[in-house]
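Engineer: Predicted model and sequence below, questions to follow.
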Amino acid sequence: MSNHKGRRNFIRNSAVIGLGATLNFEKVLPTVLKAEGKPALLGGAPLVSTPWPKWPMWNRETDEPLVLEALRSGVWSRAKKVALFEEKWAALIGAKRALTTVNGTNALITAVAQSDIGGGDEVILPPYTFIATLTAILNAGAMPVFADVDPDTFLIDPEAIKKKITPRTRAILPVHICGLPADMGPIMQIAKQHDLVVIEDACQAWLAEINHKKVGTFGHAGCFSFQNSKNLPIGEGGAIVSDDEVFMDRCVSYHNLGLPYGTASARPGSKLRLTEYQAAIGMVQMERLVPQTVTRNENARYLRQQMNNIKGIVPHILNAGVTQAAYHLFPFRYDQRHFADLPRAQFIKALQAEGIPCSGGYTPLNDIKNLGNTFETKNYKKMYPSSELSYERFRENNQCPKNERLCQEAVWLPQNVLLANKSSMDVIVSAIQKIQKNAAAIHKNTSK
């Protein structure tokens, strides 16, 4: 299984059954802060035997009435509940308008397509992101250009963006990956200087803020995902937000078969409408989002502080001005030199064995195989000279060495872990310390 496809399965499987909608994790506390004993990977008792908070959360008594109302109404296609969800989401994010789509991928596809981005244009994106970001660019017939990341933040580096701008650059797609806000101040300055469109991929960054302004509202448009693993889970779903009324009219038209809407005349389109019962689920989940986001930030802040005391564990750094992150994932880097050269894959297995859900995250998106057969399609061959469709040239022009290293060192914890109590963060730290203390033995006995 590829890391791109495995991300959702990892998050879903890590949200094991047990605690329902509560945030308690008290049963774990007797094992806290003791890094003694044989590692679980070598047959010892795991530090965690009680499941972490279940995801997604659902309360039959409080959550089902609105959904049942939608089902029993017989009005299942887009109608009043979808419009109300969009109104509530726009208000929560701080945008004039929101438009729902069938998923976050198509929110990105729609936003790119209706920003007049197409064949011959170059669009700058980070290599550390889900494949949907790249898909939106390729779907428009544009050429992706990868700018390297800052490994400390896991996010696109504005200085790297500057180096990738050419006369053909049309847009920047910064990604607030893991729910960590990208450095939007400098990015917007670069865009203004070069007259570029900025579409924020906020598909993992609901309610994340820079100086109390929500991400997704800095650029021309912002895109969100409500897939089942996400912090606002609907099953599938997405949304675009923007203050540009004309642009949003075009997006509405595009998502509804290209039919005229508002200021938008008829155009090539698709059918990407959300359903009424999905909107009902979304409005129920939206009620939880604010308090859950606060809890995730409080626990993440404490966990970062504690991890800083472990040599070889380098937690992410938030960009200056970040007042709130979303924490769809809690990422940190692993330096095996401080763990008796225990490979990252074995460290992850050892941590999982102790009862801590985790994964290694993304592989480099700028790897040419992620482009599939795009450069071999008839349209790309007609839009670009053969020299630009050379795999070797593309690889040479899109090297991102910092991202290569990040992909080798990164470890992710899923967001539902951060919904446990503060003492549960100490369990995570204790598990890492236990592995570090026994790293040589784990390396010796698992490398055979």
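Structural biologist: Thanks, I have it.
Engineer: C-alpha from now on. contacts and neighbour counts both.
Structural biologist: OK.
Engineer: ok, now how distant is the closest residue to residue 242 other than its chain neighbours from residue 107?
Structural biologist: Nearest residue to residue 242 in three dimensions, chain neighbours excluded: residue 221, at 4.7 Å (C-alpha to C-alpha, 6 or more residues apart in numbering). For residue 221, the distance to residue 107 equals 10 Å [C-alpha to C-alpha, to the nearest Å].
Engineer: Now do the shared contacts for the two.
Structural biologist: Contact with both residue 221 and residue 107 is made by residues residue 240, according to C-alpha atoms under 8 Å, 6 or more residues apart in numbering.
Engineer: coming back round to it: residues touching the residue nearest to residue 242, list them.
Structural biologist: Taking C-alpha under 8 Å, 6+ apart, one finds 111, 198, 199, 200, 240, 241, 242, 243 in contact with residue 221.
Engineer: out of those, who's nearest residue 428?
Structural biologist: Nearest to residue 428, judged by C-alpha to C-alpha, of the contacts of residue 221 is residue 200 at 32.0 Å.
Engineer: List the contacts of the closest one.
Structural biologist: 173, 174, 175, 176, 215, 216, 218, 219, 220, 221, 222, 223.
Engineer: at 6 Å what do you get?
Structural biologist: Listed by C-alpha atoms under 6 Å, 6 or more residues apart in numbering, the contact set of residue 200 reads 173, 174, 216, 222.
Engineer: Could you measure from the first one over to residue 126?
Structural biologist: Spelled out, it's residue 173. Counting by C-alpha to C-alpha, the gap from residue 173 to residue 126 is 8 Å.
Engineer: more crowded one of the two?
Structural biologist: Set residue 173 next to residue 126 and count neighbours by other C-alpha atoms under 10 Å: residue 126 wins out with 30 against 27.
Engineer: Assign the most centrally placed residue in the chain to helix, strand or coil.
Structural biologist: Most central in the chain under C-alpha atoms, centre = their mean is residue 204, positioned 3.3 Å from the mean C-alpha point. Following DSSP: H, G, I helix; E, B strand; the rest coil, residue 204 is assigned to coil.
Engineer: need the contact list for the residue lying closest to it once chain neighbours are set aside.
Structural biologist: Distances taken as C-alpha to C-alpha, 6+ apart place residue 179 nearest to residue 204, at 4.9 Å, with adjacent residues excluded. By C-alpha under 6 Å, 6+ apart, residue 179 lies in contact with 204, 205, 325, 326, 327, 328.
Engineer: Next one for the comparison:
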Amino acid sequence: MKAKNFTRRKFVGTVSASTLGAVAIGSIPAFGATKTSNKLAILGGNPVRQNKSWPDWPYVDKNVMDSIEKTTQSGIWCRIQDRENGTVVKFERQYAEMMGVTRCVAVGSGTQALHTAVEALGLGPGDEVITSPYTDPGTIAAILSARALPVLADIDRYSFQVDPDDVERRITKNTKAIMPVHMMGQPADLDRFLQIARKYNLFLIEDACQAHFAKFRGKMLGSVGDIGCFSHQSSKVISCGEGGSIISNNAELMEQCYTVQNHGTSKFGRTETIGPKYRMNEFEGAILLGQLPTAMERHAVRNKNAQYLTSKIKDIPGITPQKLYDGTEEGSFYLYTMNYNKEEYNGVPREKYLKALAAEGVGLSPYIKNGLHREPWVDNIMGRKEYQQMYGKSRLEEFKQDMACPVCDLVCDEEMVMLWASGPLLGTTDDMDDVINALAKVYENRDQLKSI
């Protein structure tokens, strides 16, 4: 839709019948309805969304509570107390089945899952792993904990995913793996990453910590590469406060993952390798087990609502829903994200735009403040004796000099906006219409933004 033809009055005609009904009865302000309806709420107008709340999160129901109570009363609180029928073992079996793989190993966090995978693949001192700067610090913590070198490649401006072309540019003789991060719960460009992994004989580690049940070309994310890792931290769509899981169809690799996370001790009781103690406890397993029976119902609601949002938001100038790659079938929608183009809003910076939306009752926000290439860990490892010995001064200097990720900087500083989605995307169509109408109202009244 061309900007000059866009008005919210016209746009309201494209949203759902439920929205139009709400406008008719006055629960959603239509332009022209009051003296202040053409005014942004932050400047005294009527807000689009008032006195409404989003669905609660984390998800709790009777099934979850019963599972916790049963575990408490059992006295079996550690996974090694019941290696056959404990809650952690049951979760591993059920989650593996849901993800379409043969094996799952549960651990204490997504970071622990990634570190376990890195160690199990034999990556360590002298090895390089290429990943994204636009991610949680746990992604690189997993690599650093193995004393490997995290090499950061820039991202795509509209998908927010690590850019395969920049990944390939950064491959060296010491590169052993690539670790694409499925940001916001959407697939990275896996067709390209599979091609790159085959071409250079590299491991493909999927950081799917945000991407539970997302599907790419008929496969669940995490099952496409050599190994996949998930987080079950409280904000995630399958959550237990903290927690993580690892999946793969490679039986030998998964046995090694079990051994690594069990302080290097195999299922046969022999201490065989170096490993931390990353075991998931039975209470975390109980919470996850309680959620699994209805998890796909919530997954379907998020996808339905996300598709609805995208179908309407794509016609609002200056706000672009996250780009999805060919092969994407379903997303986790841990976050629903968009790209903000300030040029369509008369150069108004993102901060003012977000303040205007918040006043309308729809709170969007940036996500990651700084790409990891701008964080102090880079200088920290440059000064560490072990990294100097393992990689050499010249490689470390080259590593730092080639750290620039300008697209990531643009996304972090100016463009990315998001609706946290684990809870909000479980809302009603009327809730989604509130988001759409708030975005449309702010665009139509964009000339007022400079007054904020």
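Structural biologist: It's in. Everything quoted here is computed from the prediction, not taken from an experiment.
Engineer: I'd like the list of the contacts of residue 221 of the first structure that fall within strands, please.
Structural biologist: Applying DSSP state E to those, the entries found in strands are 198, 199, 200, 240, 241, 242.
Engineer: The residues you listed into a markdown table, with extra columns for distance to residue 383 of the first structure?
Structural biologist: Formatted as a markdown table, those follow (distance: C-alpha to C-alpha, whole Å):
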| residue | distance to residue 383 of the first structure |
| --- | --- |
| 198 | 23 |
| 199 | 23 |
| 200 | 26 |
| 240 | 28 |
| 241 | 30 |
| 242 | 30 |
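Engineer: tell me which of those residues is nearest to residue 351 of the first structure?
Structural biologist: Lowest distance from residue 351 of the first structure to these (C-alpha to C-alpha) belongs to residue 200, with 33.3 Å.
Engineer: Give the aligned equivalent of the closest one in the second structure.
Structural biologist: Per TM-score structural alignment, the equivalent position to residue 200 of the first structure in the second structure is residue 206.
Engineer: And its match, how far from residue 58 of the second structure?
Structural biologist: The gap separating residue 206 of the second structure from residue 58 of the second structure is 25 Å, by C-alpha to C-alpha.
Engineer: overlap between the contacts of residue 179 of the first structure and the second structure?
Structural biologist: Compared against the second structure with both residues aligned by TM-score structural alignment, their matches' C-alpha atoms under 6 Å, the contacts of residue 179 of the first structure retain 204, 205, 325, 326, 327, 328.
Engineer: Can you convert those into CSV and add a column each for distance to residue 191 of the first structure?
Structural biologist: Listed next are these as CSV, based on distance: C-alpha to C-alpha, whole Å:
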residue, distance to residue 191 of the first structure
204, 22
205, 21
325, 23
326, 25
327, 26
328, 27
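Engineer: and of those residues, the nearest to residue 375 of the first structure?
Structural biologist: Nearest to residue 375 of the first structure out of those is residue 204 (C-alpha to C-alpha; 28.8 Å).
Engineer: for the closest one, what are its contacts?
Structural biologist: Taking C-alpha under 6 Å, 6+ apart, we find residue 204 of the first structure in contact with 178, 179, 328.
Engineer: Return the subset of the residues you listed lying in strands.
Structural biologist: In strands, judged by DSSP E, none of these are found.
Engineer: Rebuild these as CSV, extending it with distance to residue 165 of the first structure.
Structural biologist: Listed next are the contacts of residue 204 of the first structure as CSV, based on distance: C-alpha to C-alpha, whole Å:
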residue, distance to residue 165 of the first structure
178, 26
179, 26
328, 30
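Engineer: what about whatever residue of the first structure lines up with residue 169 of the second structure, neighbour count?
Structural biologist: Matched across to the first structure, residue 169 of the second structure falls on residue 163, judged by TM-score structural alignment. Neighbour count of residue 163 of the first structure, defined by other C-alpha under 10 Å: 10.
Engineer: on that earlier part again, ok, now how distant is the counterpart of the residue nearest to residue 242 of the first structure in the second structure from residue 261 of the second structure?
Structural biologist: Alignment note (TM-score structural alignment): residue 221 of the first structure maps to residue 227 of the second structure. Distance, residue 227 of the second structure to residue 261 of the second structure, using C-alpha to C-alpha: 15 Å.
Engineer: the helices in the stretch 251-400 of the second structure, which residues?
Structural biologist: With DSSP state H, counting those that start in this stretch as the criterion, the stretch 251-400 of the second structure has helices at 251-261, 282-313, 350-359, 377-382, 385-391, 393-401.
Engineer: Buried deepest among those, which one?
Structural biologist: Among these, helix 251-261 has the highest mean neighbour count (mean count of other C-alpha atoms under 10 Å), at a mean of 21.
Engineer: What is the mean deviation of that helix from its aligned residues in the first structure?
Structural biologist: Superposing on the first structure and averaging over aligned pairs (mean C-alpha distance after the TM-score superposition for the first structure), helix 251-261 of the second structure comes out at 1.3 Å.
Engineer: what comes into contact with that helix?
Structural biologist: 116, 120, 265, 266, 275, 276, 277, 278.
Engineer: Reformat these as CSV; add distance to residue 191 of the second structure.
Structural biologist: Output for the contacts of helix 251-261 of the second structure, formatted as CSV (distance: C-alpha to C-alpha, whole Å):
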residue, distance to residue 191 of the second structure
116, 25
120, 25
265, 36
266, 35
275, 33
276, 34
277, 35
278, 32
